[in-house]
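Participant: Below are the sequence and a predicted model; questions follow.
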Amino acid sequence: MFTYGTAQGLPSLLHVLIRHLADYQVFTRPEHLMVTSGVQQALAILTTMPFPSGRDTVLLEQPSYHLFVRLLNCYGIPARGITRTEKGIDLNELEQLFQTGSIKLFYTIPRFHNPLGTSYTEDTKKAIAGLAKRYDVYIIEDDYLADLETNSKSDPIFAYGPSHVIYLKSYSKILFPGLRVGVAVLPHSLQPIFSSYKQLSDIDSAMLSQAALEIYIQSGMFERRKQRIVATYHNRMLQLNRALALYNDLDDIRPVPVQSGVHTHILLPDELQIPTLLNRLGKQQIVLKALDDSYLDGFAVRPMLKLSITQVREEQIEEGVSRIFDEIKRMRGMRTRR
């Protein structure tokens, strides 16, 4: 604690992480790991550093993680989007972009997508891994909610093609955000340049946070907390699905049920004024978020609302959903009278 560490991370923690990542079907060696100050630092390094292919464009799903969109805009990184819906992405379009789009990176959140909440099928993940290898495009797999997975047959993209997958895992979400510890699993070809950029970024990640994480995992506290959180969020999500099915009697509004994770979304008709809806609900202390900042500039924004269960008690969910649909109906009634 009283000396500088290494850019790669606390050596004893790296060996603990190797065993821990194996539980997520991520099998690797310590020399492929890099501890980062949260996943956000890894994203900043990966988008700004050069890649062996010499390409410069980042491809990302639309919508996508809003802070990653902001990061790309902040650094002026060339970016392109590919539409992702509750059904996934068009793999033919993905292949075309890999072939012709000067793509160095494809950023994806395969499971519990932020903001959609949905997950890719195993076939889709296999296909993405295959296309990445065929066209020498690297995948950034942001598996930030891997700990909430309840399907034992669900594997990361990394399991289907590690040579072209950069696997990112956050430890802040399952513990507490202030910990600021993430881990990147890097292909051999990217390790030297990533390490160089990492050292220039912060010399090394906080040793206290790394030591705390090591103790937390080794003692079994991590696993016990994980099981409690998984059960809590799973029950809340089931309650949300029940409430959406109960209160949605509108033909042109489509809730998207998901079984795990922390959020889902509602597809809305084009004519509904989302800012007005959010303002009305906010006055009732129902805080929802529009998704405009989850899209690249110029990309068509689909009308939808993100629903999150992280900051709400289970007994509040039904009332909240009821008020959302009541307000939508009220707005439509006002429009009809005009």
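Facilitator: In hand now; what should we look at?
Participant: from here on, contacts and neighbour counts on C-alpha atoms
Facilitator: Noted.
Participant: Tell me the first helix or strand C-terminal of the longest helix along the chain.
Facilitator: Longest helix in the chain by number of residues (criterion: DSSP state H): helix 221-247. Per DSSP states H and E, the first helix or strand lying C-terminal to helix 221-247 is strand 254-255.
Participant: who touches that following strand?
Facilitator: Outside strand 254-255, the residues that touch it by Cα atoms under 8 Å, 6 or more residues apart in numbering are 244, 265-268.
Participant: How about stretch 174-187?
Facilitator: By Cα under 8 Å, 6+ apart, stretch 174-187 touches 28, 32-39, 42, 147, 162-172, 205, 209-210, 222, 225-226, 229.
Participant: same check, this time on stretch 138-150
Facilitator: With contact meaning Cα under 8 Å, 6+ apart, stretch 138-150 is reached by 24, 104-112, 129, 132, 156-158, 164-171, 173-174, 226, 229-230, 260-261.
Participant: ok, 7 Å please
Facilitator: Stretch 138-150 is contacted from outside by 104-109, 111-112, 132, 164-170, 226, 230, 260-261, using Cα atoms under 7 Å, 6 or more residues apart in numbering.
Participant: try this one side by side with the last:
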Amino acid sequence: MVAARLQGVASSPVRDLLALLDRPEVLSFAGGLPAPELFDLDGVRAAFDAVLSGPQARLALQYAPSEGNPALRALIGDRLTARGLPTGPDGLLVTTGSQQALTLVATALVDPGAVVAVEEPTYLAALQCFQLAGARIVTVPGDDDGVDPDALADVVRRHRPALFYTVPTFANPTGRTLPESRRAAVARLADETGLWVVEDDPYGELRYRGAPIPPLASFSARVLHLGSFSKIGAPGLRLGWVRTPASLRPALVVAKQAADLHTSTIDQAAAAAYLAATDLDRHVERLRDAYRERRDAMIGALASTLPEGSRWTDPDGGMFTWVRLPDGRDAAALLPVALAHDVAFVPGAPFYATTPDRATLRLSFTTTTVDEIREGVRRLGVALAQRDAGAEVGTLGVMSGRKPVDSRTRNGQIASGAR
């Protein structure tokens, strides 16, 4: 019999949907995937060649410390320091993707039955992680600028959560960004109450508009900062990290040892060689230029396609726009019609820990070209019209979900971090 802790953990609808989309004619806005044509294939290949050459090459194939490659941790620390988050190598633990970092934090801080607070909607794999840990999940209301610190204070007072999980910069799924004043307020609350805050930051360097905002972790030592090489490098390397205070480091290292001993030695060594030899800032700027154009194409196409009364976010960065269709529409019911027109998206319901807003859906703009985005949104418009006309195209049993966040409408859009 399957262990009880898995009973309430649903399969990821995004992963399920991706498995269905093997037809090349399908234009997919479903997965939060970086554009593969923008991977620095030559640079990564050269990095692997470098670590597998010379007298030290065999060490790259050996067991390694659980904490991670020292050179890689130093380079990651330098990068975080340059972003306003002073970090030394001893303050970092390298993980097998930032998803593992979140799992290790949950292992260290969340006992079965403990309360975890999350924004709503939130990253659905985080919900899976906390469900697997046996947590009771409570939600924190927010608005177009992210979580409401006063509402978080009320949740902390009433539920005493073990931690609060947030994606404060270009959030998944909404694209919204928490302003600096609110970051400071959340940090003060953490310091005053002893709350642990988990800042998940896979998208922070992908800013297309406006000035950078300091990481939430720069405001308080009660904030654990999770990062990833997946969105600015290559997700296939499965390299992430957690920046942790000294008090939690031993527990996280033990959790890491129990999980997989250490992250791939050769991948860490290659990443360190790559970062040492590559102008990563220049590469990230190329990503920003490409993704900015794609974001603009999607926002423009939505404005001319979605039915009256629709709203959507216009994010300052990241990978996603969050759409709310007019009342009465069900995005999950729309999906089979959209797939019949060779366009895919993720219905919003699975991103909710409580009662879902079924009129919502998430669109990713990074993996498709500008022309593909325009064509895909056109197809989505056709599917919407067909659905509104009452046509049925079967069902797709991969989407399920569970209170919508109130949003102020500005020029037909939910203004997500756009100043």
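Facilitator: Here it is on my side, so go on. Please read these numbers as outputs of a predicted model, since none were measured by experiment.
Participant: Could you tell me which of the contacts of stretch 174-187 of structure 1 count as buried?
Facilitator: Among those, those classed as buried by neighbour count (16 or more other Cα atoms under 10 Å) are 28, 32-39, 42, 147, 162-172, 205, 210, 222, 226, 229.
Participant: related to what we said a few turns ago, let's have the contacts of strand 254-255 of structure 1 in JSON lines, adding neighbour count and secondary structure.
Facilitator: Formatted as JSON lines, the contacts of strand 254-255 of structure 1 follow (neighbours: other Cα atoms under 10 Å; DSSP: H, G, I helix; E, B strand; the rest coil):
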{"residue": "244", "neighbour count": "22", "secondary structure": "helix"}
{"residue": "265", "neighbour count": "21", "secondary structure": "strand"}
{"residue": "266", "neighbour count": "16", "secondary structure": "strand"}
{"residue": "267", "neighbour count": "16", "secondary structure": "strand"}
{"residue": "268", "neighbour count": "18", "secondary structure": "coil"}
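Participant: Spatially nearest residue to whichever residue in structure 2 pairs up with residue 68 of structure 1 (excluding sequence neighbours)?
Facilitator: Using TM-score structural alignment, the partner of residue 68 of structure 1 in structure 2 is residue 126. Leaving aside its sequence neighbours, residue 126 of structure 2 sits nearest to residue 102 (Cα to Cα, 6 or more residues apart in numbering; 7.5 Å).
Participant: wait, is the one you found part of a strand?
Facilitator: No: counting by DSSP: H, G, I helix; E, B strand; the rest coil, residue 102 of structure 2 is not found in a strand; it is helix.
Participant: What's the separation between it and residue 225 of structure 2?
Facilitator: Between residue 102 of structure 2 and residue 225 of structure 2 the computed distance is 10 Å (Cα to Cα, to the nearest Å).
Participant: ok so, going back, mind checking which of the contacts of stretch 174-187 of structure 1 are in strands?
Facilitator: 33-36, 165-170 (DSSP state E).
Participant: Contacts for stretch 109-120 of structure 1 next, please.
Facilitator: Stretch 109-120 of structure 1 is contacted by residues 64-65, 86, 88, 141-143, 145, 258, 261, 263-265, 306 when judged by Cα under 7 Å, 6+ apart.
Participant: ok so, going back, mean shift of the longest helix of structure 1 relative to structure 2?
Facilitator: Its matched residues in structure 2 lie on average 1.7 Å from helix 221-247 of structure 1 after superposition (mean Cα distance after the TM-score superposition for structure 1).
Participant: residues near residue 210 of structure 2, how many?
Facilitator: Other residues within reach of residue 210 of structure 2, judged by other Cα atoms under 10 Å, total 11.
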